[in-house]
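Q: Have a look; sequence and predicted model below, questions after that.
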Amino acid sequence: MTASPAASTAHAPTEPTSNSKGKMPPGMVMGPDGKPCKICTAFRNWRPGTTTGTEARERRPGGQNSTAAMMAAFASGAGGSSVFKGTTSTTSNSTTTARADAPPPNCPPDVEQLGRATWTFLHTTAAYYPERPTPTQRANMLMLLRALPLLYPCTNCADDFGEDMKLHPPDVSGRVGLSRWLCERHNEVNEKLGKERFDCAIEKTDERWKDGPMDGSCD
């Protein structure tokens, strides 16, 4: 998970240049074992040739885009869409269709799908967290958040989020505080990518993750 001001040098992903099959594609992320990390890499970079125009524009000069791609994946999903805005895929007749730059429906998730799913879970959990949680509920929420840097499959994302949690301890005092804390962590990543910040007022987070817009379009 990616949310700290800067990833730890010890855990910064590196971009491999070669293997037994020749030069590896830009954007592929190495895991802590020194091998290409599939769950840390966007499908478009694991399977060259699926890169979209949007992704090409997001790449950084000099080929240093593996960290940026991983951050973008966790912050806003594929193709520049945002989990804040709720636009994660192309639709046709209200039916979600597969994207060329995403894994087929029957395949394991890539870093982008995992990131979107994780943010969706965390933001929605915060929206339904009690206004006045009991000591047990607070302790359980803290355990959930502290478990992410230890258990999240993408180790580079997990280490980065863990470093951020040290700088900004979770606020589990109630759903308002927790919703804002998560929103601010998410916004930090979006800022690094030059993306628009989301308004972290509880009215806005509730509209996005709990109640839906006032126009009833989600009812």
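A: Looks like it arrived, so ask away. Numbering: from 1, shown residues only.
Q: When you work out contacts or count neighbours from here on, use the C-alpha atoms and nothing else.
A: Will do.
Q: What is the helix or strand containing residue 120 packed up against?
A: Per DSSP states H and E, residue 120 falls inside helix 111-127. Using 3 or more CA pairs under 8 Å, 6 or more residues apart in numbering; DSSP states H and E as the contact test, the elements touching helix 111-127 are helix 66-76, helix 175-192.
Q: Same list, those helices, but as JSON lines with distance to residue 148 and mean neighbour count please.
A: Below are these laid out as JSON lines (distance: least, CA to CA, whole Å; neighbours: other CA atoms under 10 Å):
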{"stretch": "helix 66-76", "distance to residue 148": "13", "mean neighbour count": "26"}
{"stretch": "helix 175-192", "distance to residue 148": "13", "mean neighbour count": "20"}
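Q: Next up, a structure to set beside the first:
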Amino acid sequence: MPTTPSPALPDDRLAAGAARLAARYAGNFGPETVLGLLADSYRQLAAHARIRTHLVVLSERLAAERLDALAHTQGLTAGGRTRVLFVCSHNAGRSQMAAALLALRAGDRVTVSSAGTHPAEEVAPLILQALTEAGAEPADAYPKPLTEEVVRAADIVITMGCGDACPLLAGKQYLDWPVADPDQAPIAVVREIRDAIDAYITTLLTRLPS
């Protein structure tokens, strides 16, 4: 019986990451699933990347996040943490700040993700500065596309200015935080937006399981 060929990797440098992911998710997903998500993650990130220096590394990270989400929705991992997904247009400002602040405030109570309906090339430098000032660690933040696996795995989806672009799925709790867009804003305004988001985070934490 002929076998189905494995998906081709769009960059040969992804092979090492594919091997790591295949070993990490052995028993849950076959190599074809791993390769398919890794290749798709690369293509989606490459579509809006201006500088591709870290594209291979980021593709592996995105694929791992998607595989974790897929494993969760398929009941392959133990439950427990509430999964919160923040979505904005570019995943370079509001949703990045919200994700970093919730991770800082909630610790291991939650699994936090963020994504953009039209991801930017990079997180805005003033966003990183404002988060660092607040004690968050955003050094590894990067804009990510909104993928079906991550949406389906989320318990709470919080939109921040992306309108109707975020898909609505049954069984999810949806919130909308009407926060100003920090794009091109001076640092003083970015700090104000950060603090407004932090106030929403404080309220959200009172509603999450301890």
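A: Received the coordinates, thanks. Keep in mind the model is a prediction, meaning the values are calculated, not measured.
Q: After superposing, what score do the chains get?
A: Remark: TM-score between the superposed chains equals 0.29 [TM-score structural alignment, normalised by the length of the second structure]; 116 aligned residues with a CA RMSD of 6.1 Å.
Q: picking that back up, would you format the helices and strands packed on helix 111-127 of the first structure as JSON lines with distance to residue 123 of the first structure included?
A: Output for these, formatted as JSON lines (distance: least, CA to CA, whole Å):
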{"stretch": "helix 66-76", "distance to residue 123 of the first structure": "13"}
{"stretch": "helix 175-192", "distance to residue 123 of the first structure": "7"}
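Q: Compare those and give me the one nearest residue 113 of the first structure.
A: With CA to CA, the closest approach to residue 113 of the first structure among these belongs to helix 66-76: 7.8 Å.
Q: re earlier: now the angle from the very next helix or strand once past the helix holding residue 120 of the first structure to helix 175-192?
A: Following helix 111-127 of the first structure in sequence order, the next helix or strand is helix 135-151 (DSSP H and E). For helix 135-151 of the first structure against helix 175-192, the angle by axes from the mean of the first three to the mean of the last three CA atoms, to 10 degrees is 20 degrees.
Q: in the next helix or strand after helix 135-151 of the first structure, what counts as buried?
A: As assigned by DSSP H and E, the chain's next helix or strand after helix 135-151 of the first structure is helix 155-167. For helix 155-167 of the first structure, burial by neighbour count (16 or more other CA atoms under 10 Å) applies to 155-165.
Q: Would you mind pulling up the elements that the longest helix along the second structure packs against?
A: Criterion DSSP state H: the longest helix present in the second structure is helix 187-207. Helices and strands touching helix 187-207 of the second structure, by 3+ CA pairs under 8 Å, 6+ apart, are helix 94-106, helix 125-133.
Q: winner for burial among the ones you listed?
A: helix 94-106 (a mean of 23; mean count of other CA atoms under 10 Å).
Q: Can you name every helix or strand that it contacts?
A: Using 3+ CA pairs under 8 Å, 6+ apart, the elements in contact with helix 94-106 of the second structure are strand 82-88, strand 110-116, helix 125-133, helix 187-207.
Q: Which residue lies closest in space to residue 82 of the second structure, excluding its sequence neighbours?
A: Excluding the flanking residues, the one nearest residue 82 of the second structure by CA to CA, 6 or more residues apart in numbering is residue 110, at 4.8 Å.
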